[in-house]
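Participant: Next comes the sequence, and after it the predicted model I'd like to discuss.
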Amino acid sequence: MPTPRDVLLLLPRSALAALADRFGVDLPDRRKKATIVDAMLSAPGLQVDELLRSFRIDELKELCRALGLNARARDKALLVERLLDDRSPESMARGAMGAPRAAAARLGPESAARDGRLTKEQIVGCLLEADKLLRHALGPSGQHRMTIAVLLLLKRLNDAEPSTLDIAVPAQARWATVEASLPAVDLALNRACVALEESNPALEGVLSWLDFTDVRRLGDRTERLRLLHELLRLLSWMSLRDGDLATPDTLRRAFQMFLEEADLRDAKRAGESHPTIAIAELMAELLDPSEGMRIYDPACGYGTLLVECATYVERRGGDARKLLLRGQEKSVEAWTLARINMLLAGLPDAQIDRGDTLRDPSSTVDGYLRAHDRVLCVPPVGLTWWGHDVAERDHHARFRYGVPPKNRIEFAYLQHMLASLHRRSGVMAMVAPGGVLFRGGTEGEIRKRMLRDDLFHAVIGLPANLLPATRGPAALLVLSRAKPALRKHKVLFIDASRGFQEERRRNRLGPEDVTKIATTFRSASDVPGYARLVDVDEIAANGFSLAVRRYVDARAPPTDDASAQMWRRVELRNYRSIAEATVDLAPFTVLVGPNGSGKSNFADAIVFARDVATDAATAVERRGGLAGIRRWQPAEEDDRAEVYVDVRAATSRSALETDYLRHQFTIRAKGDGAWAFHNETIELFVRGAPVLWVERTPEGLDVETEPGRRVVSSGSAPRLSETASAMVFARQLFDIARVTALRNVTRIRLNAEAMRKPQVATENTRLDESGSNIAVAFRSLEAEGQARVLAAMQRIVPGLLRVSVEAFDRFLLLKFEQHQPGGHVARFSASEMSEGALRALGILVAAQQMTGDELLIIEEPEVAIHVGAAQLLFDVLKDASTRGSLLITTHSADLLDAAREEEILVCSYRDGVTQIGPLSSAQREVVRQGLFSVAELMRSEPLRIEGEEPATVQL
């Protein structure tokens, strides 16, 4: 590794001399670089790291590249650390690892147990510190948790008493052996994993597939050794011996918490859906497992639900080792983490099989499905092909109620779980997206048959945004073959959608929420606005819909007032530079980011959704075809070829979950430049219950409505062209504000030259995107509106007296009158007006024309306008947001103080990808404490997206 002298010698002589002067170093000779460097290194009080931190980040990256170091980093501190790190592999071996208790100190004294034993908070803090280290060096990746989990297991096996886990730890797998092999620690870790598996057949395949020499996982050799050294240091200070842990379940709970937090940091991936600890606690409470029971999770992920069932039994004085725990998982990484999870939780006998449950279930006896006392599951999300092709000839006879659609996996898992349940006493619980409660077609028939067989015990409506992999509302279904007599032919509905704790990136069930649901479930009593026990006959009268708010009316009726402000949620994938984004737009939202970061692409995606709803073919063609829209250019069969757009509108933020109109669609390439809708869904929800559901299927449109609100039968729905949106049909069904809200989007990208030209009088009085009909639009305003525009313009253009429109032949001319010295009044036309004044006029007119359900998008309002005028415009627009909704894009810090920090979205561009999200909580806290305004903060450091900030903000 380079020395500080090596680093400084890379700088030009002139730069070294300037640095010496800046830091007050006396130079005996300025002619030689070596002399300057020697003087700087010997100067009393001068710290080289302080000197390097004065460099720009791009300069530090150049130095790293020149020295063959990893130059990937988001902050200067990490680059400086790399430049000054003198830990070569050989020096690593010579240095004592020790136990850096400073790591524990960083976690805060509040997390430490009073008796000095290790708490779950300290362990989680250490694991997240390790995850942060890997993310900063290598970027975000779901593989980091695997690396950390294997090291944590190795540490636990070394620290625990041999009798605790009954696992042999050979010499090659000893922690001390690995520490002593630091010049080749990657190879030593590989040997340790292989040795553990060879000595313990139960671990076969769990550890050895993870290659610690893999460049893709841990970088090149130099970077890899540095990272592994740091990871070992972080873990070394913790003693994971039972007697050194604060409680018996400390390590178990800490690892669960770490996995949950790591899931939250990663983007969602198709085929994965891991329950949170709170959801697992709730499911265990409802199923009430006890010693001796067989408990099964057919899509166990990390094994969270199985671990929580064991915890539930132990907290009630039982012995979790007497449970027969079994799970199956398809993903090799999730399966490995589940196996590790069981070992860390003290459940080494739990059987976790690897494989596809629906195609090849492993929990069988002599070829028949094993019967379990309790079955629980959170099925994977986002899968478009679950095994529909083999279901009709399934030799386990699991699909007796019907074969679900090939792109709907929930009822496939539900029926597999039911077939795996004890026929006299079994109880099961499954969390699924809210659509399973009311969708029609085959799913509706399956639901009806199950209800007639009296299988549904309870349906619990959960809050939206509970699971890391999905933001939508969810439902918890409890099915039972042992319903009490008083619950026969009845279903308990619980509306728990409002009981949650709102956090930065998701909602969470609090302990009181879990307790309330569980208590209500056990008592089965009616609670007005919260729970109701309903006869199956009533459900049948409602078309066998299980929509919770069809039976539990917990909210006031929504308004269809067109003057109500609108909130919007936008979810995108593969749209131009945007790989993935999900954001909520408030009535006033500012999207800030540097030029070229992708702000215009985000704005265009919203306009694209509007255009698709009326003429999809033209919308795609205007943007250069699908190739001009999508981010990736892969082979046709690659899922990345899809463009995914999902927009919903509601009259409040909370209503985005319960009272909204949603339009979601995916378009795919077909070859030779052609494209088609791959799928499309339109949902209208009122008080949490579906009023309209339109879904595009290969056979045509599937139209479902709730009983009592039927407007068209499914059979009468037209068959659309594969390039025509279903919204063309659906928007004819309901005449309410939210239907128009998705289409009522106006974008303003003013062109001063177009505004200066004489304009033909037309019937189109709405200001167009370029402002070319500004005279027509201004003239169309009522007198009060024109007066408000003039009053604002007079604050922007000194001496402005009047703005008017004059007719000349068939043209309209925009005229201005301005006070001049000596009492004179100058009259001039738009062709003589400055660009900034014309742009300001266009923005003010657009704001006056807004309607209540409209989203007005204004891009870069500060262009060609001086700072004071731009700030005034922002104030006017903020006021206009009380009448409608605005999205403003900007790259300027000068305009941000008109917005509250929660109204700001940050746009960044890294490695060819646009990222969009709310301002980081750490930076919001700085603003709330009054240390900086948002504008001042942006001038001092880059604004960061939530989840990407460092642990502390450097002030």
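Facilitator: Right, received. Where do you want to start?
Participant: CA only for contacts and neighbour counts going forward, please
Facilitator: OK.
Participant: Contacts only, for the closest residue to Gly426 other than its chain neighbours.
Facilitator: Nearest residue to Gly426 in three dimensions, chain neighbours excluded: Asp373, at 4.6 Å (CA to CA, 6 or more residues apart in numbering). With contact taken as CA atoms under 8 Å, 6 or more residues apart in numbering, Asp373 is in contact with 293-295, 421-422, 425-427.
Participant: cool, and Arg145?
Facilitator: For Arg145, the contact set (CA under 8 Å, 6+ apart) comprises 131, 259, 262.
Participant: What residues does the last one make contact with?
Facilitator: If I follow you right, that is Ala262. 128, 131, 142, 145.
Participant: Show me the two of those residues that sit farthest apart.
Facilitator: Maximum pairwise distance among the contacts of Ala262 (CA to CA): 13.2 Å, between Leu128 and Gly142.
Participant: Of those two, which one has the most company?
Facilitator: Leu128 (19 against 15; other CA atoms under 10 Å).
Participant: If we ignore the residues flanking it in sequence, what's nearest that one?
Facilitator: Phe258 (6.9 Å).
Participant: Isn't the one you found up against Cys126?
Facilitator: No: if you go by CA atoms under 8 Å, Phe258 and Cys126 don't touch, sitting 9.6 Å apart.
Participant: Leu282: neighbour count?
Facilitator: Leu282, neighbours per other CA under 10 Å, totals 21.
Participant: Figure out the helix or strand that Glu90 lives in.
Facilitator: helix 89-94 (DSSP states H and E).
Participant: next one: Tyr644
Facilitator: Using DSSP H and E, Tyr644 falls within strand 643-650.
Participant: Would you mind listing the buried residues in the top strand by length along the chain?
Facilitator: Longest strand of the chain, by residue count under DSSP state E: strand 674-686. Residues of strand 674-686 classed as buried under the neighbour-count rule (16 or more other CA atoms under 10 Å) are 675-686.
Participant: second one coming, line it up with the first:
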Amino acid sequence: MTTPTITQSELENYLWGAATLLRGYIDAGDYKQFIFPLLFFKRLCDVYDEEAEHAKADHGAVFREDHWLELEIPDGSHWDDVRQQATNVGMAIQSAMRTIESTNQELFGIFGDAPWTNKQRLSDATLRDLIEHFSTQELSLSRVSEDMLGQAYEYLIKKFADDSGHTAAEFYTNRTVVQLMTRLLEPQTGESVYDPTCGSGGMLLATAMELREQGKEFRNLRLYGQEINLITSAMARMNLFMHGFEDFEIIRGNTLSNPYFIRDDELRQFDIILANPPYSIKQWDRDAWVNDSFGRNFLGVPPQGRADYAFLQHILKSLKPMSGRAAILFPHGVLFREEERDMRTRLVEDFDLVECVIGLGPNLFYNSPMEACIMICRRNKDSKRQNHILFINALDLVTRRQAQSFLEPEHIEEIVQAYRQFEDIENFAKVVKVDEILKNRGSLSIQLYVRSSLSDNEDERPLDAVIEDWQTSSKNLRQSMSELFKKLEYKPETDQSSKNGVAPKNMIEEIRDTNSEKVEE
């Protein structure tokens, strides 16, 4: 008798029900390291059994090539074997997962490193409850399609992000922002897509989903990602597998200190790069960057306290010369911070790599009120766009509902159309010559070039953005005053010099002292 199919809602409730069994035993931020491996384990075994039944019906025997990925589940390592375990359940789970990984090279390391054997965290009884809960549904392909399971997986990622607080940004980026970034880059069939800080793989998947929505072939995209966190990189691999992808490569590692994708001793280059790098990390090897063997310091060496321009330079060096384009989600500070001014100036003046800067509203960084921006970079800009940058002020285009901020479909469409038109739109978009940007000391601050009704109201801006603006303006003021002092340097005999249009010495000292006090405040 055929098992009835499950609805999307039933599937999502079933998965979230497993997570609720862990409430009170572990922190919400740790749910993912237990639930995702169990889900993937159950899926593998159910599909494996289904394929074996079909093979027996077709030709009376089962061979390894009858299975997806030519998967092999050794005796004693099946879900049903673990389900029979009454004691030391964690050890049974861990042993089964490690055996499957070692038997199937493509799955090596995919189950992560959850502490299954730590009974102080999860007792045998709790693990048995989890196993029994997952056993209430069959996750075969005939019951749960790849699309359904992929959507449910994404649902679970979002739920875990909502529950896990500040750690969510490590593996989750606002999906409406990802959709916008993907549409801006217009992925094409067969292209290579790379995310140097790929989290749970959502940006890579978004390129494929964009092509599918257009009715184009999407499974021949070549997807590549690197992620420093072990469980998060495992989540990305499971995510892609459960969406039905096989032609991808997700590697765990530190992109800045040990980039994995190398060809002929140089960084491998890609058609599309989507990224949401970690914001202004302080713990990175700046000294090694001074002599980076891959030339990722062509703009300069970023300050120790902010690695944003290290990630940016890595991305730019990883773009193909003719087709390479990137969309990077950054905090607004990268657009105007004084300590990065020289690098930013070289970026726009010497290399002309920035095509568009899009300012988004607050709360689109997960669990952070900070305003976000998208920087679009392109190696081979259209001749009409060369030496110009389009600024789009989309601060107003944010919907906030039930403590969540997101972009509506019409918001995304409005921004995409403005980018494609590359023309001035009053109070929304402005095409600016690089020469004008250089006159503003290389600042890419969007409000210098185009304002919106929201930006006129300073009370609407997050505090951290206001502080950062103030710090930058203070530094600019100090530098301007220093230049003024040099011009006014002289040795006056009397205060009579003030009558000749020259500031007397005591006035200069008073201005200098006052300015110094303001900056220190």
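Facilitator: Nice, thanks for sending it over. Remember, it's a predicted structure, so these values are computed and weren't measured experimentally.
Participant: Can you give me the TM-score here?
Facilitator: The TM-score (TM-score structural alignment, normalised by the length of the second structure) is 0.83; 472 aligned residues with a CA RMSD of 2.9 Å.
Participant: Considering the contacts of Ala262 of the first structure, which are maintained in the second structure?
Facilitator: With the contact criterion set to both residues aligned by TM-score structural alignment, their matches' CA atoms under 8 Å, the contacts of Ala262 of the first structure that also touch in the second structure are 142, 145.
Participant: among the contacts of Ala262 of the first structure, which are in strands?
Facilitator: Per DSSP E, those never map to strands.
Participant: Is it possible to get TSV of the contacts of Ala262 of the first structure that adds distance to Ile796 of the first structure?
Facilitator: Converted to TSV, the contacts of Ala262 of the first structure look like this (distance: CA to CA, whole Å):
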residue	distance to Ile796 of the first structure
Leu128	51
Asp131	51
Gly142	52
Arg145	55
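Participant: Going by distance to Val436 of the first structure, which of the contacts of Ala262 of the first structure wins?
Facilitator: Gly142 (29.1 Å).
Participant: Provide a list of residues in contact with the aligned partner of the closest one in the second structure.
Facilitator: Aligned counterpart of Gly142 of the first structure in the second structure: Gly29 (TM-score structural alignment). Residues near Gly29 of the second structure by CA under 8 Å, 6+ apart: 160-161, 163-165, 167-168.
Participant: again, but for Arg286 of the second structure
Facilitator: 301-304.
Participant: list the ones among these that the first structure also has?
Facilitator: Shared with the first structure, among the contacts of Arg286 of the second structure: 301-304 (both residues aligned by TM-score structural alignment, their matches' CA under 8 Å).
Participant: between those, which is closest to Thr514 of the second structure?
Facilitator: Pro303 (28.3 Å).
Participant: Neighbours of the closest one, how many?
Facilitator: 15.
Participant: The aligned residue in the first structure for it: what's it in contact with?
Facilitator: Matched by TM-score structural alignment, Pro303 of the second structure corresponds to Pro405 in the first structure. Neighbouring residues of Pro405 of the first structure by CA under 8 Å, 6+ apart: 388, 442-443.
Participant: change it to 7 Å
Facilitator: Thr442 (CA atoms under 7 Å, 6 or more residues apart in numbering).
Participant: does it belong to a helix or a strand, and which?
Facilitator: Pro405 of the first structure belongs to no helix or strand, assigned by DSSP H and E.
Participant: that older thread, any idea how far the counterpart of the residue nearest to Leu128 of the first structure in the second structure is from Lys32 of the second structure?
Facilitator: The equivalent of Phe258 of the first structure in the second structure is Leu156 (alignment by TM-score structural alignment). As for Leu156 of the second structure, its distance to Lys32 of the second structure is 9 Å (criterion: CA to CA, to the nearest Å).
Participant: In the second structure, which residues correspond to whichever helix or strand Asn601 of the first structure is part of?
Facilitator: Element membership for Asn601 of the first structure, per DSSP H and E: helix 599-622. Using TM-score structural alignment, helix 599-622 of the first structure corresponds to no residues of the second structure.
Participant: Tell me who's in contact with His388 of the second structure.
Facilitator: 431-434.
Participant: Which residue is the nearest non-sequential neighbour of it?
Facilitator: With CA to CA, 6+ apart as the criterion, His388 of the second structure has its nearest non-adjacent residue at 4.5 Å, and that residue is Lys433.
Participant: residues contacting the alignment partner in the first structure of that neighbour?
Facilitator: By TM-score structural alignment, Lys433 of the second structure lines up with Asp535 in the first structure. For Asp535 of the first structure, the residues meeting the contact criterion (CA under 7 Å, 6+ apart) are 489-491.
Participant: could you redo the last one with a cut-off of 10 Å?
Facilitator: 487-492 (CA atoms under 10 Å, 6 or more residues apart in numbering).
Participant: Now do the strands in the stretch 151-300 of the second structure.
Facilitator: For the stretch 151-300 of the second structure, the strands defined by DSSP state E, counting those that start in this stretch occupy 192-195, 222-227, 248-252, 262-263, 266-267, 272-275.
Participant: for the stretch 701-850 of the first structure, same thing?
Facilitator: 745-748, 759-760, 800-808, 811-819, 825-829.
Participant: on that earlier part again, nearest to His395 of the first structure among the contacts of Arg145 of the first structure?
Facilitator: Taking the contacts of Arg145 of the first structure together and measuring to His395 of the first structure by CA to CA, the closest member is Leu259, at 36.3 Å.
Participant: is it true that that closest one touches Gln143?
Facilitator: No: using CA atoms under 10 Å, Leu259 of the first structure is not in contact with Gln143, being 11.8 Å away.
Participant: ok, these two, which is more surrounded?
Facilitator: Each of Leu259 of the first structure and Gln143 has its neighbours counted (other CA under 10 Å); Leu259 has more, 24 against 15.
Participant: sorry, back to before: which residues are in contact with both of Leu156 and Lys32 of the second structure?
Facilitator: Contacts common to Leu156 of the second structure and Lys32, judged by CA under 10 Å, 6+ apart, are Ala19.
Participant: Lys155 of the first structure maps to what in the second structure?
Facilitator: Aligned by TM-score structural alignment, Lys155 of the first structure pairs with Lys42 of the second structure.
Participant: helix or strand right after the helix or strand where that match lies?
Facilitator: Using DSSP H and E, Lys42 of the second structure sits in helix 31-59. Using DSSP H and E, the helix or strand that follows helix 31-59 of the second structure in sequence is helix 79-83.
Participant: Which strands or helices does the helix or strand just after that following helix pack on?
Facilitator: Per DSSP H and E, helix 79-83 of the second structure leads on to helix 89-103 as the next helix or strand towards the C-terminus. The contact analysis (3 or more CA pairs under 10 Å, 6 or more residues apart in numbering; DSSP states H and E) places helix 89-103 of the second structure against helix 31-59, helix 79-83, helix 124-134.
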